[in-house]
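Student: Quick one, what's the 3D model for this:
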Amino acid sequence: MASTQENDDKKPETTITLKSSDGEVFEVPESAAVLSYTIKNMVEDGREGDVISLEQVDGKTLSWVVAYLKKRAVDPFSEKDKDEFDTEFFSDKDVNSLFDIGNAANYLNIKELLDMSITKIVNLRRM
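Tutor: The predicted model follows:
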C-alpha cells in the first residue's frame, strides 16, 4: 500500500508498505524502497498501491534491510559515512544473521547489501 508522508521540505513523500513472511508490516519511504530493484520493478508494474508481500524474508531480517535502505537513501551520503554505517550495521550480526541478510539482499536485488554481507561472512570464516 502506498501512502504519503511529509519530509523536512513539507513535500509529501510516497511510502511503500512491505509485509514480511511472518506478517510484520513496514512503511518505507519510496526513495528507500526502490533501492531494491525487486521492489522498484513491482512499483513500476503498478503494485505501489498494494501491500508488497515478501514471502522469502522474515520480519527480523526485513527490519534490518529496511534500516539499511533508509540509511542508504539519505542524500548526501559520503563514502566515509557509508563505510562507517556499514561497519556499525554489520558489527552485531552473527553468521546466521549475515546469511539471512545476504539471502534477502539477493532476493530483493540489493547489490551493495549482498556484496557487504558476503564479504562479512568470508571475513568471519577466516577467523
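
Student: use CA for all of it now, contacts and neighbours both
Tutor: Fine.

Student: Flag every buried residue along the host helix or strand of Y107.
Tutor: In the assignment (DSSP states H and E), Y107 maps to helix 95-108. Within helix 95-108, the residues that count as buried by 16 or more other Cα atoms under 10 Å are S97, L98, F99, D100, I101, G102, N103, A104, A105, N106, Y107, L108.

Student: Over to stretch 40-49?
Tutor: For stretch 40-49, burial by neighbour count (16+ other Cα under 10 Å) applies to K40, V43, R47, E48.

Student: Switch the buried residues of helix 95-108 over to TSV; also include distance to Y68.
Tutor: Shown next, in TSV, are the buried residues of helix 95-108 (distance: Cα to Cα, whole Å):
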residue	distance to Y68
S97	14
L98	13
F99	15
D100	14
I101	10
G102	12
N103	15
A104	12
A105	11
N106	14
Y107	15
L108	13
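
Student: here's the other one to compare against:
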Amino acid sequence: MSKKITLKSSDGISFQVDEAVALMSPRIKRMIEDDRTGNGITIPNVNSAALAKVIEYCKKHVEANADDTELKAWDLDFARALEGLDKDTFFAVTSAAHFLNIGGLFDLTCKTVAEMVRGKTVDQIRDIFHIKNDYTDAEEAKMRKENAWAFE
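Tutor: Okay, here's the model as predicted:
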C-alpha cells in the first residue's frame, strides 16, 4: 500500500495523493524529505482548480507504462483540454507547474501557449488573452514606425 500525502490548495481544498504522485514535484519532495508533512502540505499560490489539473498530470505520468507513444498522445489530449479551460485556470496551471518545478507540465503548457499565438496578429493575441491596448493611436503609430521591421 502506497503512502498518502495530503496536498492543500491555497483556497483550502485538500487532495490525498500517493506519495509517488507528490514526488513528481521537486519542491514537494524537499518538504517530504524535511518531514514537513504533518498536517499536509499547503501549496501557496496554487488554487484548487489548478492543483487538481497538476495532480491529474502527475498521476498519469506516475501510472504510465513505458509506452512513450501512449503518454505523448495523452499529453496532447491533456494540453487540448487545458486550452479549453478559461484563461485564468490555464495560466494558474502554468504558474503551478513552474512553482512546483514540474518541468514536463511547465513545458507542455508553454508549448500550448506558443501554439495559441502562432501566426496570430497582435490584435488577435490581445483578444485571446483579453489584453487591453493601452497605447493611444499616436503612441501606437510612433511605435510601429520606430519598429517597422517587426511588422513586415
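
Student: one step back: nearest to W64 of structure 1, out of the buried residues of stretch 40-49 of structure 1: which one, please.
Tutor: Nearest to W64 of structure 1 among those is K40, at 18.4 Å by Cα to Cα.

Student: Not counting its neighbours along the chain, what's nearest the closest one?
Tutor: V34 (4.4 Å; Cα to Cα, 6 or more residues apart in numbering).

Student: Relative to T6 of structure 2, how far out is the aligned residue in structure 2 for that neighbour?
Tutor: Here V34 of structure 1 is matched to L23 in structure 2, going by TM-score structural alignment. L23 of structure 2 sits 12 Å away from T6 of structure 2, going by Cα to Cα, to the nearest Å.

Student: contacting residues for E19 of structure 2?
Tutor: S2, K3, K4, I5 (Cα atoms under 8 Å, 6 or more residues apart in numbering).

Student: The same query, at a cut-off of 10 Å, please.
Tutor: S2, K3, K4, I5, T6, I28, K29, I32 (Cα atoms under 10 Å, 6 or more residues apart in numbering).

Student: Check D58 of structure 1 too.
Tutor: Contacts of D58 of structure 1 (Cα under 10 Å, 6+ apart): K19, S20, S21, D22, G23, E24, D100, A104.

Student: Let's verify L105 of structure 2: helix, strand, or coil?
Tutor: What DSSP: H, G, I helix; E, B strand; the rest coil gives for L105 of structure 2 is helix.

Student: same thing with G49 of structure 1?
Tutor: coil.
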